[in-house]
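Peer 1: Sequence first, then the predicted structure:
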Amino acid sequence: MSDSLETVYSTTNVMEAEYIKMTLEGEGIRCLLENENQAGFTGIFEIKVDVLSSSVDRARQIIDEIRESSESHDDSDDTEEE
């Protein structure tokens, strides 16, 4: 059985894509970024985070945890400003 690549996340933010990739790789999930070398077109082209199909569920779970953590951090920043 051969695994194919599937997109688990996409963004126009290069730093966000790199962070997702580093986090997934830290969890043992191999990744590939599509369109990461967009040179002067940052914020225009979509960067896709691809993983092997056998890792999709785990990768999405980790990404959800990252997003939840980021959202709760953003919420705490808002309350500090008030």
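Peer 2: Yep, that arrived. Not measured: the values here are computed from a predicted model.

Peer 1: C-alpha only now, for contacts and for neighbours.
Peer 2: OK.

Peer 1: I figured residue 50 hits residue 31, correct?
Peer 2: Yes: between residue 50 and residue 31 there is a contact under C-alpha atoms under 8 Å: 5.6 Å.

Peer 1: try this one side by side with the last:
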Amino acid sequence: MSEHDQAKQLRQQMKSQKRDKAKAEASDQTLPPRSRVHQSRAKHKKKKYTLSFPLIRLLLILFLALIIAAVTFPYWMP
């Protein structure tokens, strides 16, 4: 090869890409099965605290009553 080899840089890039691809393929083979990954996620999942439905219903009824009172305020106040 001559001193002014134009393709030298491209060859080096291709070699590095091949090495990177080989490393990626090797790392893909070491991954655990999907089922094991999802099982471990379920174990570490935090419990959610949910509000009870009666409390939500009560708050909704109070909110609607407040809206109705605000709309009808001019009619029942002198």
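Peer 2: Alright, I've got the coordinates. Note that the structure is predicted; figures quoted are calculated from it, not measured.

Peer 1: Could I get the TM-score for this pair?
Peer 2: Overlay of the two chains. TM-score (TM-score structural alignment, normalised by the length of the second structure): 0.34; 34 aligned residues with a C-alpha RMSD of 2.9 Å.

Peer 1: Which strands or helices does the longest helix seen in the first structure pack on?
Peer 2: The longest helix of the first structure (DSSP state H) is helix 56-81. Under the contact definition 3 or more C-alpha pairs under 8 Å, 6 or more residues apart in numbering; DSSP states H and E, helix 56-81 of the first structure sits against strand 5-11, helix 14-26.

Peer 1: Need these in JSON lines (columns: mean neighbour count).
Peer 2: JSON lines is the format used below for these (neighbours: other C-alpha atoms under 10 Å):
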{"stretch": "strand 5-11", "mean neighbour count": "17"}
{"stretch": "helix 14-26", "mean neighbour count": "17"}
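
Peer 1: mind putting these in JSON lines, distance to residue 59 of the first structure included?
Peer 2: Shown next, in JSON lines, are these (distance: least, C-alpha to C-alpha, whole Å):
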{"stretch": "strand 5-11", "distance to residue 59 of the first structure": "7"}
{"stretch": "helix 14-26", "distance to residue 59 of the first structure": "7"}
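
Peer 1: So which of the ones you listed is nearest residue 56 of the first structure?
Peer 2: Evaluated with C-alpha to C-alpha, those place strand 5-11 nearest to residue 56 of the first structure, the distance being 6.7 Å.
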